[in-house]
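>>> Sequence first, predicted coordinates after that:
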Amino acid sequence: MTSSRIPGHAIDPLIANCRDYWLGWGSAERVDGQLAYYRSGLAHAQLNGVLRLRDIDRLEQSLKDAGERLAGTPWMCWVGPDSAPGTAAGLADHGAVRLGAMPVMAVRTDEVVPAERPPGLEIETVEGRAALKEWVQAYTPSFGVPPNLLDDVVRNELDRRDAGRVTRFVGRRAGRAVGTSLLYDAHGVAGVYVVTTAEEHRRRGIGTALTVAALEAGRERGLTVGTLQAGPSGFPVYERMGFRTVAAYELFQVAA
């Protein structure tokens, strides 16, 4: 997977947007010169992890530090363009298991390919605790988060210190929440996260419409570039919208 660049915009702010979004999952003590990590404390690997390893010569010590700081939770390492060259190979040498790669995609917000909104779909911003809980209930099945963690996820969402950067969207059909998305406004970039669609409503354009809603909100704020990290099912959808791959993360599970 090759890296490229959105004309007139560097990759670094896109990666920084992703890093800051995930750093919002956890306490304030989560970054130092070598290690950037987030800890939600929840028993779900995607909600705890290391986002950047900057010094390959200190990799073993950094993994030890991460293990101490993330003890008691499942976690993973993200290796992207902001990690030191050779980090992925170094993790493999230390017994880490590569889980796969996740493309980082970007598009200019004024060049998103328009899409017709599915009939009957209403998109709203999420306001208030009750609406937030409904939003979390709508997205957690797509991320494999078990129902017993629902209240804990809601508390983590409520406790985010960067709430001013976050705008959440819910898609409804006949009053029922059937999809979600989130705009993260940081580093001059419209980051799009938590794009999900209820299983029985997929392949009808709901995820596309919710992605567009987040990008349009970003453009209204003056953000010229949107970014996201694509899973396998979303990748072709985002390509049709005009996104292109500019970098990638490799994901690793580190042995305890």
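Okay, I see it.
>>> When you work out contacts or count neighbours from here on, use the C-alpha atoms and nothing else.
OK.
>>> so where do the strands sit in this structure?
35-39, 48-53, 76-79, 97-108, 121-125, 166-173, 176-186, 189-197, 225-229, 244-253 (DSSP state E).
>>> Dump these to a markdown table, plus distance to Arg19 and mean neighbour count.
Formatted as a markdown table, the strands of the chain follow (distance: least, C-alpha to C-alpha, whole Å; neighbours: other C-alpha atoms under 10 Å):
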| stretch | distance to Arg19 | mean neighbour count |
| --- | --- | --- |
| strand 35-39 | 8 | 25 |
| strand 48-53 | 7 | 25 |
| strand 76-79 | 10 | 25 |
| strand 97-108 | 12 | 20 |
| strand 121-125 | 24 | 18 |
| strand 166-173 | 14 | 21 |
| strand 176-186 | 10 | 24 |
| strand 189-197 | 10 | 26 |
| strand 225-229 | 11 | 25 |
| strand 244-253 | 11 | 21 |
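>>> Could you point out which of those strands sits nearest Asn148?
Proximity to Asn148 (C-alpha to C-alpha) singles out strand 48-53 among the strands of the chain, at 17.3 Å.
>>> tell me the angle the closest one makes with strand 244-253.
Counting by axes from the mean of the first three to the mean of the last three C-alpha atoms, to 10 degrees, strand 48-53 lies at 120 degrees to strand 244-253.
>>> So which elements touch strand 48-53?
Here strand 48-53 is seen to pack against strand 35-39, helix 59-69, strand 76-79 when contacts are counted using 3 or more C-alpha pairs under 8 Å, 6 or more residues apart in numbering; DSSP states H and E.
>>> which residues are contacting the shortest one?
Contacting residues not belonging to strand 76-79 are listed as 45-46, 48-53, 87-88, 249-254 [C-alpha atoms under 8 Å, 6 or more residues apart in numbering].
>>> so can I have a markdown table of the strands of the chain showing distance to Ile206?
Below are the strands of the chain laid out as a markdown table (distance: least, C-alpha to C-alpha, whole Å):
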| stretch | distance to Ile206 |
| --- | --- |
| strand 35-39 | 30 |
| strand 48-53 | 28 |
| strand 76-79 | 28 |
| strand 97-108 | 19 |
| strand 121-125 | 8 |
| strand 166-173 | 7 |
| strand 176-186 | 7 |
| strand 189-197 | 7 |
| strand 225-229 | 17 |
| strand 244-253 | 20 |
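>>> next, the one to line up against it:
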Amino acid sequence: MTNDDAVSEAAEAFQTATEWLAGVLPDGLHERGPGGALLAVTRSMIPLLNSIMSVTDVPDAAEIGLLCEKAAPHVAQLPWSIRLRGEPGAEIAGIAAARGLRTLTRQPFMLLSLDEDRDSRESARGPVTVRPLRDDEDQTFATVLGAAFGAPPMIITSLYTPLVLGQPFVRAYLAEVDGVPAGAGLAILTERHVGLANIGTLRDHRRRGVGRALTEAILRDGRAAGAHTAYLHSSEEALPLFERAGFRTRESWATFTA
């Protein structure tokens, strides 16, 4: 497998994970365009979770426009986005602007091979313990994750319900320091890929190895489940954390939001 193949496979795994997540929710919507782009609506208040996503090298403007038309009645009262792996051209920028999505941001897409021996890597140290959460611990997950990202817990619980957390491809994690919640994170498993999302640490516990412990726990469990590659989209602030864990930026994705 070439490096380009690895990135393409991870991008497709991320798209599949988004599709599965929308498919689990009772009010979720997912539909593919003729070229494979995805319309996924979770009805979350997070725009990235109501999106049109293309993971091809060159996004098809006609396909994006078609999916925008299909999305319109479903996202009228929701924050939403257009996410592109490939570079957006002027035509797609115009389509996005016509739908009120005039803000363009870019986000690193990072990969890590799990085929190599990770035992030789530096592991997180300190009094941090990490455990998977049960599906009925959705309130705990929402409270900790919401506090870590400064978001109301109801935004988290509206998406990560007991039904979602009970899915075999979803695993939520809680980090604790001396028995006190310190951070939370999420893993999505799709065959041989594990995606990391929402790795957040409570303010009083930052820079103490909590994020690293969460990351390593997810990678360890993902590898045990058969994943050969881990992927994530990172904020600029979190880049050093993931780089220390071995992730490398492979691409920069474009996102249009309101």
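Looks like it came in fine. As the structure is a computational prediction, the values presented were derived from the model and not from experiment.
>>> tm score of chain vs chain?
Scored by TM-score structural alignment, normalised by the length of structure 1, the superposition of the two chains gives a TM-score of 0.82; 243 aligned residues with a C-alpha RMSD of 2.7 Å.
>>> about what we covered before: out of the contacts of strand 76-79 of structure 1, who's nearest Phe143 of structure 1?
Out of the contacts of strand 76-79 of structure 1, the member with the shortest distance to Phe143 of structure 1 (by C-alpha to C-alpha) is Gln46, at 8.6 Å.
>>> The closest one: how many residues sit nearby?
19 (other C-alpha atoms under 10 Å).
>>> And Glu237 of structure 2? What does it align with in structure 1?
In structure 1, Glu237 of structure 2 lines up with Ser233, judged by TM-score structural alignment.
>>> residue contacts, its match?
Contacts of Ser233 of structure 1 by C-alpha under 8 Å, 6+ apart: none found.
>>> try Tyr231 of structure 2
Tyr231 of structure 2 is in contact with 10, 109-112, 193-196, 247, counting by C-alpha under 8 Å, 6+ apart.
>>> Excluding chain neighbours, give the residue nearest to it in space.
Leu111 (4.5 Å; C-alpha to C-alpha, 6 or more residues apart in numbering).
>>> Counterpart of the one you found over in structure 1?
Here Leu111 of structure 2 is matched to Ala106 in structure 1, going by TM-score structural alignment.
>>> about what we covered before: which one of the contacts of Tyr231 of structure 2 is nearest to Thr16 of structure 2?
Nearest to Thr16 of structure 2 among those, with distances taken as C-alpha to C-alpha, is Ala10, at 9.7 Å.
>>> What is the burial count for the corresponding residue of structure 1 for the closest one?
Counting by TM-score structural alignment, Ala10 of structure 2 corresponds to Leu14 in structure 1. Applying other C-alpha under 10 Å, we find 25 residues neighbouring Leu14 of structure 1.
>>> Touching, Leu14 of structure 1 and Val189? I think so.
Yes: applying C-alpha atoms under 8 Å as the test, Leu14 of structure 1 and Val189 come out as touching, 6.5 Å apart.
>>> Neighbours of Tyr160 of structure 2, how many?
Neighbours of Tyr160 of structure 2 (other C-alpha under 10 Å): 23.
>>> which residues does it contact?
By C-alpha under 8 Å, 6+ apart, the residues touching Tyr160 of structure 2 are 138, 142.
>>> how close does it get to Arg250 of structure 2?
28 Å (C-alpha to C-alpha, to the nearest Å).
>>> State which helix of structure 2 is the longest.
The residue-count maximum for a helix in structure 2 (DSSP state H) belongs to helix 3-24.
>>> got the contact list for it?
Helix 3-24 of structure 2 is contacted from outside by 28-30, 38, 40-42, 49, 53, 55, 85, 111, 163-164, 188-190, 193, 195, 229-231, 250, using C-alpha under 8 Å, 6+ apart.
>>> tell me which residues of it are tucked away?
Neighbour counts over helix 3-24 of structure 2 (16 or more other C-alpha atoms under 10 Å) mark 6-15, 17-23 as buried.
>>> counterpart of Ala209 of structure 1 in structure 2?
With the correspondence set by TM-score structural alignment, Ala209 of structure 1 lines up against Ala213 in structure 2.
>>> Was I right to think its match contacts Pro127?
No: when contacts are counted by C-alpha under 8 Å, Ala213 of structure 2 is not listed as touching Pro127 (9.9 Å).
>>> which one of the two has more residues nearby?
Looking at Ala213 of structure 2 and Pro127 with other C-alpha under 10 Å, you find the greater number of neighbours at Ala213, namely 23 against 13.
>>> Please tell me how far the spatially closest residue to that one that is not a sequence neighbour sits from Pro153 of structure 2.
Counting by C-alpha to C-alpha, 6+ apart, Ala213 of structure 2 lies nearest to Ala124, which is 5.4 Å off, once chain neighbours are set aside. Note on Ala124 of structure 2: its distance to Pro153 of structure 2, by C-alpha to C-alpha, is 28 Å.
>>> do the same with Ala175 of structure 2
The value you get for Ala175 of structure 2 to Pro153 of structure 2, if C-alpha to C-alpha is used, is 17 Å.
>>> Please apply the same query to Gly200 of structure 2.
13 Å.
>>> Need the residues touching each of the two.
Residues touching both Gly200 of structure 2 and Pro153 (C-alpha under 8 Å, 6+ apart) are Leu145.
>>> Would you mind listing the residues in contact with the residue nearest the centre of structure 1?
In structure 1, the C-alpha nearest the mean C-alpha coordinate belongs to Tyr193, at 4.7 Å (C-alpha atoms, centre = their mean). Counting by C-alpha under 8 Å, 6+ apart, Tyr193 of structure 1 makes contact with 181-184, 228-229.
>>> Enumerate every residue touching Asn198 of structure 2.
Applying C-alpha under 8 Å, 6+ apart to Asn198 of structure 2 gives the contacts 145, 184-186.
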